[in-house]
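In: after the sequence you'll find the predicted model.
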Amino acid sequence: MEIFVTTALALLLVGLVMLGMASASNSRREQLRTASRLSAIESKLDAVVAHLGITVQERELPEVLRLIREDKRIEAVRAYRNETGSSLLEAKNAVDAIAARLGL
């Protein structure tokens, strides 16, 4: 009887661990799916804004501006990513655009 209870508890524990792993995997997939959809929406919105000729005011990022003015582009990209949560490519493009707008 004791062996049966021990085995049942071990199987229950293994099942719970596997369920937790499946849940984490589903959560990660959902995060990736959401990020992909958000990126597609942002691209479409950028296309609409460009088509309509609308200028969208960027957020003020004083730390990024300071780093660009000090010619610290890598640090500026890092700061931009920290502030906005953007990808590396998006941050680099944004920092380059800001620097160009400032004539740097």
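Out: Received the coordinates, thanks.
In: contacts and neighbour counts: CA atoms only from here.
Out: Noted.
In: mind jotting down where the helices sit in the chain?
Out: Assigned by DSSP state H, the chain shows helices spanning 2-52, 62-69, 73-84, 88-102.
In: so which of those is the most packed in?
Out: Taking mean count of other Cα atoms under 10 Å as the contact definition, the stretch among the helices of the chain with the greatest mean neighbour count is helix 73-84, which reaches a mean of 18.
In: take a look at this one as well, against the first:
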Amino acid sequence: MNNNEATLVAKHLGFWHVVFNCGLSRRTQMYSDGKLSDSKVLNQVKKILTNHVKKQPKFVWMNQLYSRVYQNALIDLKDAFSRYRSGKAGYPKFAKLWSI
């Protein structure tokens, strides 16, 4: 893997982490507010990321990456909560960045 490829992988991994952690944070907040629907949470996270976060200068880099990463992070979050509710796993934890 050359430097350009490694940089691209790292950017996509960082993008996934930002989306997953934002979704988990919002889900936790909505849980305390009594709004428990995963679809409501995912829709709000999409709106927040699309309309606010991705438009901030420090997050412009997100617009240069594949949207499939964004979608997969939200799917992964939904799956994590499904496993939690079924008793197959503990409560989802914030994703930590790791180097490649």
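Out: That came through, no problem. Since we're looking at a predicted model, the values are computed, not measured.
In: next, the TM-score between them, please.
Out: Both chains were compared after superposition, and using TM-score structural alignment, normalised by the length of structure 2 their TM-score is 0.41; 54 aligned residues with a Cα RMSD of 3.4 Å.
In: could I get the buried residue list for the longest helix along structure 2?
Out: With secondary structure taken from DSSP H, structure 2 has its longest helix at helix 3-33. If you call a residue buried by 16 or more other Cα atoms under 10 Å, then helix 3-33 of structure 2 has these buried ones: 10-27, 30.
In: isn't Phe70 of structure 2 right up against Val19?
Out: Just to correct that, residue 70 of structure 2 is Tyr rather than Phe. Yes. At 6.4 Å, Tyr70 of structure 2 counts as touching Val19 under the criterion of Cα atoms under 8 Å.
In: residue contacts, Asp76 of structure 2?
Out: Phe20 (Cα atoms under 8 Å, 6 or more residues apart in numbering).
In: can you say which helix or strand has it in it?
Out: Under the criterion of DSSP states H and E, Asp76 of structure 2 resides in helix 67-86.
In: what of Lys47 of structure 2?
Out: Taking DSSP H and E as the criterion, the element that holds Lys47 of structure 2 is helix 38-51.
In: distance-wise, check Ile79 of structure 1 relative to Asp96 of structure 1.
Out: Just to correct that, residue 79 of structure 1 is Ala rather than Ile. Using Cα to Cα, to the nearest Å, Ala79 of structure 1 is found at 13 Å from Asp96 of structure 1.
In: sorry, slip of the keys, the one I care about is Val77 of structure 1.
Out: For Val77 of structure 1, the distance to Asp96 of structure 1 (Cα to Cα) stands at 9 Å.
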